[in-house]
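[1] heads up, no residue letters with this:
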């Protein structure tokens, strides 16, 4: 099922009279090592599915992929023709270290590399359209308390809260570019044939119109109970209240302002022990609207 123009992005729309929106969810709940199971992650998956379906998104869900499978799915997604779509949302639910998530085979995948698959070079049909990455994963083993930062325990896996996710290691994770990575996938002539550069003349740099929302700061833990994670449950609650529960005539906040409300909800869940950062590279504001 597809829905019409449910995202008022204030970003120039595609050539189509109607735009669809797409949400892909990678739920890494089980791993080759059974001790790594992420209890409660299915609650986050279901909350995201329910929220974005009501917002009119086409939904695709993948469970427990190994690193090769996950990167292949992202590559395949970037090769799709999104000319009739106005927005892409990618949700990554897993264990993690800084800027990387754990896959079923115990290998980490760099989240920045996944994002850059949707640059102009690799995915021209999403050029000028918002690409939203939502990452529920630890970025290290530090924690926060009322008085400051707490060093990781000797055995991070036995963190004080039962059924709470904890990162098992902290490591800097930077994108490594090679000549193959930066080679243009499409020539300027091909982009012109696809009307990409004509339709968005001088519109954006090739890596523009991304917003990345992380559950926690680099180096720190994030928290998840059997009922789901503080971050995803707070985010879905805020999205529903702002874009689904309000009557159409009521003004709605754009997404960046709404994220400040999400932090307040996380504070209520976690007693102020989790900070949610987001990185914005947008040319216009994003507002969702219910179908």
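    Now that the structure is in, tell me what you want to look at. Given the structure is predicted, the values throughout are model-derived calculations rather than measurements.

[2] Every contact and neighbour count from this point should use C-alpha atoms.
    Noted.

[3] So which residues of the chain form helices?
    41-54, 67-78, 111-116, 179-182, 188-193, 196-199, 230-243, 255-270 (DSSP state H).

[4] Can you say which of those is packed in most?
    Ranked by mean neighbour count, those are led by helix 230-243 with a mean of 22 (mean count of other CA atoms under 10 Å).

[5] the strands in the stretch 1-150 of the chain, which residues?
    7-8, 20-27, 58-63, 85-93, 96-97, 100-102, 108-110, 131-136, 143-145, 148-150 (DSSP state E, counting those that start in this stretch).

[6] and here's the other structure:
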């Protein structure tokens, strides 16, 4: 085991290494993600002698486990092969890294937990949104699912499965789910406004707003979500990620339902003009704000403008299925934008055979993103609080 190898050569390493190599190795293990900036500075500044710095480096990496120790041995081989040889360490030739899981491999059906070490590392990363154990306790999400409609032809078969899957995912991520079903456009607006006053928003680190319906959303403009959760109307969410997920068509088609042998249909409807709510903003309001009015949002829509979103009568929409699978498999190590990219990647070869000559394809759309940092969900951490 590499960590045991390091323990055996600790004294000889401290005697034989020079300060330049120590600094180079610290840069290397920082790049490898083994230590963070704070740990690096602590090793250099809190140890007065060269040998103390060397011992602190060995001890810090050794505590991180066998894989971290192996990487340090490899880095030493590259920085000072003579010292590596004199210490009698195992070959420092870099081993071939394990291949990343392919997108067509088996997906996890439950959330893979993040590690405490990974969370602590990101706490010291200024490019990452802060997530504390206290903030995880206050997580809250709004989930709106429209299934039934007065026009029976518009009933969204399989949407109940989407609701079940999304609620399960959000709860597993530590979010209290405010769930609403079969709302009119006016009721959606009221639900969003009520959510913007939720008592947990002051302490939460983030929110999800998930709306699943037909494209018109009962004449509720999607852009109104921003208005009710922006800095002017909801200061409790200032500098906190606001993740908006929309499962609905973004374009107009000839007919509202497509059916194939796989029982696949589309949420086909016309998206309202976003300019309907734009007139309520003015230059004077923007000029008086000390913070950007719209900040820390990201929206992920099930399809690009002018296209439909597909749904299976039994399993629900492909968009929601893929979100659940990707987050279950990768949320323990990837930030939200990378997770959404992986969902989009799953649609690269997606097509639905229809009666038309061409296959009907779908690709999700990440837009209106004002995230200034990386947001990690840290699944499993809240279970250990």
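    The structure has been received and is ready for your questions. This one's a predicted model, so the numbers in the text were calculated from it and none came from an experiment.

[7] Can you add distance to residue 42 of the first structure and give the strands of the stretch 1-150 of the first structure back as TSV?
    Formatted as TSV, the strands of the stretch 1-150 of the first structure follow (distance: least, CA to CA, whole Å):
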stretch	distance to residue 42 of the first structure
strand 7-8	26
strand 20-27	8
strand 58-63	10
strand 85-93	10
strand 96-97	17
strand 100-102	16
strand 108-110	21
strand 131-136	12
strand 143-145	24
strand 148-150	29
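
[8] circling back to that earlier point, need the helices of the first structure in CSV with distance to residue 205 of the first structure, can you?
    Below are the helices of the first structure laid out as CSV (distance: least, CA to CA, whole Å):
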stretch, distance to residue 205 of the first structure
helix 41-54, 28
helix 67-78, 18
helix 111-116, 13
helix 179-182, 15
helix 188-193, 14
helix 196-199, 11
helix 230-243, 29
helix 255-270, 20
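
[9] which one of the strands of the stretch 1-150 of the first structure lies closest to residue 204 of the first structure?
    When these are compared for distance to residue 204 of the first structure using CA to CA, the nearest one is strand 131-136, at 13.3 Å.

[10] thinking again about what came up before, among the strands of the stretch 1-150 of the first structure, which is nearest residue 160 of the first structure?
    Using CA to CA, the nearest of the strands of the stretch 1-150 of the first structure to residue 160 of the first structure is strand 143-145, at 11.0 Å.

[11] can you pull the buried residues of the closest one?
    For strand 143-145 of the first structure, burial by neighbour count (16 or more other CA atoms under 10 Å) applies to 143-144.

[12] which helices and strands does it pack with?
    Helices and strands touching strand 143-145 of the first structure, by 3 or more CA pairs under 8 Å, 6 or more residues apart in numbering; DSSP states H and E, are strand 148-150.

[13] buried residues in the strand it packs on?
    For strand 148-150 of the first structure, it's none, nothing buried (16+ other CA under 10 Å).

[14] so what's the residue nearest to residue 51 of the second structure when sequence neighbours are not counted up against?
    Nearest residue to residue 51 of the second structure, sequence neighbours excluded (CA to CA, 6 or more residues apart in numbering): residue 14, at 4.7 Å. Residues near residue 14 of the second structure by CA atoms under 8 Å, 6 or more residues apart in numbering: 50-52, 54-55.

[15] Kindly recompute the last result at 10 Å.
    The contact partners of residue 14 of the second structure, by CA atoms under 10 Å, 6 or more residues apart in numbering, come to 22, 50-58.

[16] Of all the helices of the first structure, which one is nearest residue 218 of the first structure?
    Going by CA to CA, the one of the helices of the first structure nearest residue 218 of the first structure is helix 111-116, 12.6 Å.

[17] post-alignment, that closest one versus the second structure, mean distance?
    Once fitted to the second structure, helix 111-116 of the first structure is off its aligned match by 1.3 Å on average (mean CA distance after the TM-score superposition for the first structure).

[18] That helix aligns to what range in the second structure?
    The alignment of helix 111-116 of the first structure onto the second structure (TM-score structural alignment) spans residues 222-227.

[19] how many other residues sit next to the aligned partner of residue 125 of the first structure in the second structure?
    Under the alignment (TM-score structural alignment), residue 125 of the first structure pairs with residue 236 of the second structure. Using other CA atoms under 10 Å, residue 236 of the second structure has 19 other residues around it.

[20] surely residue 236 of the second structure meets residue 203?
    Yes. Applying CA atoms under 10 Å, one finds residue 236 of the second structure in contact with residue 203, separated by 7.9 Å.
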